[in-house]
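# pasting a predicted model and its sequence here:
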Amino acid sequence: MNDVLEQVLADLAAEGDALDALVAPLDESGWRTLTPADGWDIATTVVHLAWTDECAIAAGTDKEAWDALVLRAMANPEGFVDDEAFAGAKATGAEIYARWTASRPALGAMLRAYPEGQKLPWYGPPMSPTSMATARFMETWAHALDVADALESIGMGARPEPTDRIKHIAHLGVRTRGFAFGVHGLEAPAEEIRVELTAPSGELWTWGPEDAAQKVTGPAYDFCLLVTQRTHRADTDLVAVGEDAERWLGIAQAFAGPTGAGRSPQGTGVAE
């Protein structure tokens, strides 16, 4: 196992622990609190995280189970993710919590044991264990924000303080620039874009050539919120220099699948 994978898994575990602290104390009514994601409550959100972990485990360990999951997805490509979340959310909060807390360590164990140099099959392109762990980090972080926002709306806490662990999401957001254009039916610009983001710690994170004519600068936290569609472009302090850079920030998307509805300005509305 490489050091990068181990670091991502450690950070994934830390994000999972932060979400655990939010949901572990909930009673049954708390699990049914609506999040900003359209139609999803805390129960469906945590079921979705557990289900995706379980899918990854099947992809890496059980070809028959994985093939069955793919067939189910092909039967309803636009709705199978929601279907799984809502079906699983019929369980009690305690059952959902137990399912999720079982899938978390099982996923880590599978990724650590997966043969080096091989990729796991997935609903899109195959993924290396490190890429899978990074994707799971992104989803855990983003959905934990949904849960925190839901609980804050009923006076039960607030968003956790940002940490430099979000660098995984920032890196993914930069790497998926071409994908974001493609998923919107647009040709990705050939010109490089310089990205300079200030981490929560104050460190400067950079991508792209220093002399690039187009540039994105600002808080890394805002960038991560944007590429996971947890904020509206207008509600960030990100600055774009150049037409392509500005267009990118309007469609940025680090997650696979169809474009989401995103959030309306001022943090209201819906999210993927």
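Nice, thanks for sending it over. Given the structure is predicted, the values throughout are model-derived calculations rather than measurements. Residues are numbered from 1 along each chain as shown.
# contacts and neighbour counts: CA atoms only from here.
Fine.
# how close does the residue sitting furthest away from the middle of the chain get to Pro162?
Residue farthest from the centre of the chain, counting by CA atoms, centre = their mean, is Asp211 at 30.7 Å. When distance is defined by CA to CA, to the nearest Å, Asp211 is 30 Å away from Pro162.
# quick one, strands of the stretch 101-250 of the chain?
Taking DSSP state E, counting those that start in this stretch as the test, the strands found in the stretch 101-250 of the chain are 193-198, 204-207, 214-219, 239-241.
# would TSV of the ones you listed with mean neighbour count and distance to Thr33 be doable?
Formatted as TSV, the strands of the stretch 101-250 of the chain follow (neighbours: other CA atoms under 10 Å; distance: least, CA to CA, whole Å):
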stretch	mean neighbour count	distance to Thr33
strand 193-198	22	33
strand 204-207	16	36
strand 214-219	20	30
strand 239-241	16	35
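# out of the ones you listed, which is closest to Lys90?
Across the strands of the stretch 101-250 of the chain, Lys90 has its closest neighbour in strand 214-219 (38.9 Å, CA to CA).
# packing partners for that closest one?
Contact partners of strand 214-219 among helices and strands, from 3 or more CA pairs under 8 Å, 6 or more residues apart in numbering; DSSP states H and E: strand 193-198, strand 239-241, helix 243-251.
# repeat that for 10 Å
Judged by 3 or more CA pairs under 10 Å, 6 or more residues apart in numbering; DSSP states H and E, the packing partners of strand 214-219 are strand 193-198, strand 204-207, strand 239-241, helix 243-251.
# A further structure is provided below for comparison with the first:
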Amino acid sequence: MTAPALHRSELAHLLSDQWDAIAALVADLDEERWRTPSPLPGWSLFDVVAHVVGTESWLLGERPPAHDPIRPKTDVTTLPHVRNETGVLNEIWVDRLRPLSGRRLLALYTDVTERRRAALAGMGDAEWEAETVSPIGKISYSRFMLIRLFDCWMHELDIADGLGVSVDEGGPRAELAFVELTNSIGRAVAKGAQAPDGSRITFELTGALPRTLHVAVHGRANIVETLDAPATVVVGMDSGLFARLRGGRTEAEAHAGEFTISGDQDLGSRLVRNLAFTI
């Protein structure tokens, strides 16, 4: 499944809605709840929002605030959850914003997302399709904004899970974001689960984003419309659990009884244990 072609105004509108959804979740938090741990290692709910502030500020050409000399300086490259240059930049923004109050952070979030809305509205078609630097290399700006939608959608789930509340996990934003989780499933099948050549795998997803994914392994693991023979293994689970496993927010061992495996049990077990991927 590929992402549908969207006019830039449509994608900008979905991004705007996504920013509003995050703001609504944190609008009434007191300072203690802002510091609630999120599903992401080392990050509180405050840190998740600070990360979004940092990324959207960076897209406006801004740099992280200066380090407060009164605070001990953290070498973010030594943190166990920081694994690449993008992670370093993310962590610098979070670390520099962390001394603020939640109320002040929300004000910054509101300001930067309003300025991003204006920036997106002012872009022409040439700018929208121009090549730009992103966490996955040089891609078109429009492709980068799809990744931003995915990232912010996942962070909405992070905040909701941290607060122990439910949000609508379906709809246009989710449908578009979910493509980022399904398109690259072949790598998890081949590299993570080590599915042998000739394997035929089906993921049956239920819940807010129901769909059937078929993967055939012939040298490489690729998504296919249909399998040419019965599946070697069928893995069934809720789309929300699939998203969280793919996003590395949880592990299969914590969800016994929430997924089913039919067929090759060993391969199915390897699949659910190795779904995690990050951009």
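Thanks, I have the structure now. Fair warning: this is a prediction, and the values are worked out from it, not measured in the lab.
# and the TM-score between them?
Comparison of the two superposed chains (TM-score structural alignment, normalised by the length of structure 1) gives a TM-score of 0.68, and 238 aligned residues with a CA RMSD of 3.8 Å.
# with adjacent residues omitted, what lies nearest to Ser199 of structure 2?
Leaving aside its sequence neighbours, Ser199 of structure 2 sits nearest to Val217 (CA to CA, 6 or more residues apart in numbering; 5.2 Å).
# and that neighbour, which of the three is it?
Three-state call for Val217 of structure 2 (DSSP: H, G, I helix; E, B strand; the rest coil): strand.
# and it, what does it touch?
186, 189-190, 195-201, 223-224 (CA atoms under 10 Å, 6 or more residues apart in numbering).
# and of those, the nearest to Val234 of structure 2?
In terms of CA to CA, no member of these lies closer to Val234 of structure 2 than Ile201, at 6.0 Å.
# so the closest one is in contact with Ala190, correct?
No. Using CA atoms under 10 Å, Ile201 of structure 2 is not in contact with Ala190; the gap is 11.0 Å.
# overlap in contacts, the two.
Taking CA under 10 Å, 6+ apart as the criterion, Ile201 of structure 2 and Ala190 both touch 215-217, 221, 271.
# by neighbour count, which of the residues you listed wins?
Highest neighbour count within these: Ala216, with 27 neighbours (other CA atoms under 10 Å).
# what about that residue, distance to Arg187 of structure 2?
Taking CA to CA as the criterion, Ala216 of structure 2 is separated from Arg187 of structure 2 by 12 Å.
# one step back: the residue nearest to Ser199 of structure 2 and Ala126 of structure 2, how far apart?
39 Å.
# do Ala276 of structure 2 as well
Counting by CA to CA, the gap from Ala276 of structure 2 to Ala126 of structure 2 is 35 Å.
# give me the more crowded residue out of the two.
Ala276 (21 against 9).
# doesn't that one fall inside a strand?
No. Counting by three-state DSSP, Ala276 of structure 2 is not part of a strand but coil.
# counterpart of it over in structure 1?
Mapped onto structure 1 by TM-score structural alignment, Ala276 of structure 2 lines up with Gln253.
# ok, now which ones touch that match?
The contact partners of Gln253 of structure 1, taken as CA under 10 Å, 6+ apart, are 172-174, 176-181, 183-184, 224, 226-229, 259-260, 262.
# now, these that are in helices?
Of the contacts of Gln253 of structure 1, the ones assigned to helices by DSSP state H are 172-174, 177-181, 183, 224, 226-227.
# which two in the residues you listed are spaced the farthest apart?
Across these, the longest distance by CA to CA is 18.5 Å; it joins Val183 and Cys224.
# of those two, which one has the most company?
Cys224 (27 against 16).
# coming back round to it: adding distance to Lys138 of structure 2, write the contacts of Val217 of structure 2 out as CSV.
CSV is the format used below for these (distance: CA to CA, whole Å):
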residue, distance to Lys138 of structure 2
Gly186, 22
Val189, 26
Ala190, 25
Ala195, 30
Pro196, 32
Asp197, 32
Gly198, 34
Ser199, 33
Arg200, 33
Ile201, 32
Ile223, 24
Val224, 27
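# would you mind checking these for buried ones?
186, 189-190, 195, 199-201, 223 (16 or more other CA atoms under 10 Å).
# the counterpart of Asp111 of structure 2 in structure 1: neighbour count?
In structure 1, the residue matched to Asp111 of structure 2 (TM-score structural alignment) is Ala102. Using other CA under 10 Å, Ala102 of structure 1 has 14 neighbouring residues.
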